[in-house]
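Novice: Quick one, structure for this:
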Amino acid sequence: MDTLIALPAGAMASPAAVRNAEPILQRLRAHLPNTGRVLEIAAGAGQHAVAFSTALPGLDWTPSDPSPEARASIAAWTAEADLSNLQPPLALDCLDETTWPHASFDAVVCINMIHISPWAATEGLMALAERVLPRPGGLLYLYGPYREAEVALAPSNEAFDASLKARDPAWGLRDRDEVVALARSHCLALTLRTEMPANNVSLLFRRT
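Specialist: Below you'll find the predicted structure:
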């Protein structure tokens, strides 16, 4: 939970987004199609959207966030970047199905949301991904820290989990196997788990 610093142009900057953009981009570049449409959930300040749409020009990138402040920041970053493949942000809330797009996408990307939201948001995310990824092989990419039965929880993640629950008891690190089981119930099969810096992991799911 990094502090977001307001920038003069109306954008915000997240130190975490700067740190993890390149490792995440390496995973996305390896598994996203060369062309297609990507929906980013909980895009936050918008720096990832700019970084990824810049590096992957063949993909049409649509960021989204339920927060008006976040969408204002995304719009500011988008205006500065002036990229033809970066769309205006959607007011998408995983807890409110009426905000979900009806268009289809080739991939859904969700970075650092699942642990900073109630479990119902993860349930909404999986239902949304099932709907907007209608074709077999569509990708759902998740990034963040998880509790994993076969991996000892890092002390830093233990402290992070406690700090999240202190802020909101509905927040906290999720059990990876519970996330995988929920995804499976929405026709999304885990195909790859990759360790990432700072005790995070990438989880890749494919639409079945």
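Novice: make it CA atoms for all contacts and neighbour counts henceforth
Specialist: Noted.
Novice: okay, now Pro145: neighbour count?
Specialist: As a burial measure, Pro145 scores 26 neighbours (other Cα atoms under 10 Å).
Novice: residues touching it, list them.
Specialist: Each residue near Pro145 by Cα atoms under 8 Å, 6 or more residues apart in numbering is listed here: 112, 115, 157, 173, 199-201.
Novice: Which stretches in this protein count as helices?
Specialist: Applying DSSP state H to the chain gives helices spanning 15-31, 47-55, 68-81, 119-132, 155-167, 176-184.
Novice: could I get those as JSON lines with mean neighbour count and distance to Phe105?
Specialist: Formatted as JSON lines, the helices of the chain follow (neighbours: other Cα atoms under 10 Å; distance: least, Cα to Cα, whole Å):
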{"stretch": "helix 15-31", "mean neighbour count": "14", "distance to Phe105": "15"}
{"stretch": "helix 47-55", "mean neighbour count": "20", "distance to Phe105": "15"}
{"stretch": "helix 68-81", "mean neighbour count": "20", "distance to Phe105": "20"}
{"stretch": "helix 119-132", "mean neighbour count": "19", "distance to Phe105": "6"}
{"stretch": "helix 155-167", "mean neighbour count": "14", "distance to Phe105": "31"}
{"stretch": "helix 176-184", "mean neighbour count": "16", "distance to Phe105": "17"}
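Novice: possible to save those as a markdown table with distance to Gly144?
Specialist: Formatted as a markdown table, these follow (distance: least, Cα to Cα, whole Å):
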| stretch | distance to Gly144 |
| --- | --- |
| helix 15-31 | 10 |
| helix 47-55 | 14 |
| helix 68-81 | 19 |
| helix 119-132 | 13 |
| helix 155-167 | 10 |
| helix 176-184 | 10 |
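Novice: compare with the first, here's sequence two:
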Amino acid sequence: MTKTPKETALENRAHDGAKLFSPSTERNRDAIRDVFLKTMPQKGRILEIGGGTGEHAVHLARALPDAEWRTGDPDEKARASIAAWIADAGLSNLSGPHAIDVTQADWGVEDRAPFAGIVSINMIHIAPFAAAKGLFAGAGRLLAPGGKLFLYGPFSRKGAHTAPSNEAFDASLKARDPRWGVRDLERDILPLAQENGLSLDAVVEMPANNFSVVFTKD
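Specialist: Below is the predicted model:
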């Protein structure tokens, strides 16, 4: 395997052909899986947004044999990696990649709705805030009543960072692109949930000052 330059993911990723390997995914995938299994639907259609390398999709779909997991990413290199991971995994309940841009009103999967769950891991802080708005609008449209939206990543709380490292990370994100940044759960995210008919269900502290946050469609 060789190294590929830093891109949106903010990390050096090894690759083997089209297949990308994320160091952060290797570190956090088990912790995310464990929380997911406790808080999210175990059956039905699950839609992953911003699937990155595809490693999380494989790991979670393998743990949820009764769910239909569909993943994808708007980035072409990410989709190539996702396709390679899906092909190698050989899981009958895992499909993709889609190319959903959450800022668009039509995601192209409306014919598959309603979904039992929508998942977004490490996306909204490395995208313009319009992506967070679009994600919640889509969840409001496409989730079944009682369906759940799962977010993972760093968040500030009530206007304050939860750790000095997150404050430094926020500054580095904004220096790279002023439209990016660590979002505040109470001030930025909860209003989006309320606007789109979702209620906060769970906030779980995760390693490295991250959070898993789960919302339920009213």
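Novice: Got a TM-score for the two of them?
Specialist: Here the TM-score for the pair of chains, by TM-score structural alignment, normalised by the length of structure 1, is 0.95; 206 aligned residues with a Cα RMSD of 1.3 Å.
Novice: ok, now which ones touch Cys110 of structure 1?
Specialist: Counted by Cα under 8 Å, 6+ apart, Cys110 of structure 1 has contacts 40-43, 140-143.
Novice: swap the cut-off to 7 Å and go again
Specialist: 40-42, 141-143 (Cα atoms under 7 Å, 6 or more residues apart in numbering).
Novice: Give the equivalent position in structure 2 for it.
Specialist: The alignment partner of Cys110 of structure 1 in structure 2, by TM-score structural alignment, is Ser120.
Novice: where's its match relative to Asn166 of structure 2, distance?
Specialist: For Ser120 of structure 2, the distance to Asn166 of structure 2 (Cα to Cα, to the nearest Å) stands at 19 Å.
Novice: now swap in Ile189 of structure 2 and tell me
Specialist: 17 Å.
Novice: Ala127 of structure 2 too?
Specialist: Relative to Asn166 of structure 2, Ala127 of structure 2 is positioned 17 Å away (Cα to Cα).
Novice: Run a quick neighbour tally on the nearest residue to Lys3 of structure 2 once chain neighbours are set aside.
Specialist: Once flanking residues are discounted, Lys3 of structure 2 sits nearest to Ala14: 4.4 Å by Cα to Cα, 6 or more residues apart in numbering. The number of residues packed near Ala14 of structure 2 is 16, by other Cα under 10 Å.
Novice: ok, Ala14 of structure 2 to Ala131 of structure 2 distance?
Specialist: 27 Å.
Novice: same check, this time on Leu60 of structure 2
Specialist: Where Ala131 of structure 2 is concerned, Leu60 of structure 2 sits at a distance of 23 Å (Cα to Cα).
Novice: rewinding a little: is it true that the residue nearest to Lys3 of structure 2 touches Ser24?
Specialist: No: counting by Cα atoms under 7 Å, Ala14 of structure 2 stays clear of Ser24, with 11.7 Å between them.
Novice: Drop anything exposed from the contacts of Pro145 of structure 1.
Specialist: Among the contacts of Pro145 of structure 1, those classed as buried by 16 or more other Cα atoms under 10 Å are 112, 115, 157, 173, 200-201.
Novice: Now tabulate those in a markdown table and tack on distance to Leu128 of structure 1.
Specialist: Formatted as a markdown table, the buried ones among the contacts of Pro145 of structure 1 follow (distance: Cα to Cα, whole Å):
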| residue | distance to Leu128 of structure 1 |
| --- | --- |
| Asn112 | 17 |
| His115 | 18 |
| Asn157 | 28 |
| Leu173 | 21 |
| Asn200 | 23 |
| Val201 | 22 |
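Novice: Go through these and name the one nearest Pro33 of structure 1.
Specialist: Nearest to Pro33 of structure 1, judged by Cα to Cα, of the buried ones among the contacts of Pro145 of structure 1 is Val201 at 20.9 Å.
Novice: ok, and the closest non-adjacent residue to that closest one?
Specialist: Excluding the flanking residues, the one nearest Val201 of structure 1 by Cα to Cα, 6+ apart is Glu195, at 4.5 Å.
Novice: Residue in structure 2 paired with that neighbour?
Specialist: Using TM-score structural alignment, Glu195 of structure 1 pairs with Glu205 in structure 2.
Novice: how far away is the residue nearest to the spatial centre of structure 1 from Thr122 of structure 1?
Specialist: Geometric centre of structure 1, nearest residue: Cys110, 1.5 Å, by Cα atoms, centre = their mean. Distance, Cys110 of structure 1 to Thr122 of structure 1, by Cα to Cα: 10 Å.
Novice: List the contacts of Pro23 of structure 1.
Specialist: By Cα under 7 Å, 6+ apart, Pro23 of structure 1 has no neighbours at all.
Novice: Could you find the counterpart of it in structure 2?
Specialist: That one, Pro23 of structure 1, aligns with Ala31 by TM-score structural alignment.
Novice: Gly153 of structure 2 -> structure 1?
Specialist: That one, Gly153 of structure 2, aligns with Gly144 by TM-score structural alignment.
Novice: With Arg45 of structure 2 instead?
Specialist: Alignment note: Arg45 of structure 2 maps to Arg37 in structure 1; criterion TM-score structural alignment.
Novice: Any idea how many residues pack against that match?
Specialist: A count of neighbours around Arg37 of structure 1, defined by other Cα under 10 Å, yields 19.
Novice: who's in contact with it?
Specialist: 59-61, 105-107.
Novice: before we move on, what about Asn209 of structure 2?
Specialist: Residues counted as contacts of Asn209 of structure 2 (Cα under 7 Å, 6+ apart) are 154, 162-163.
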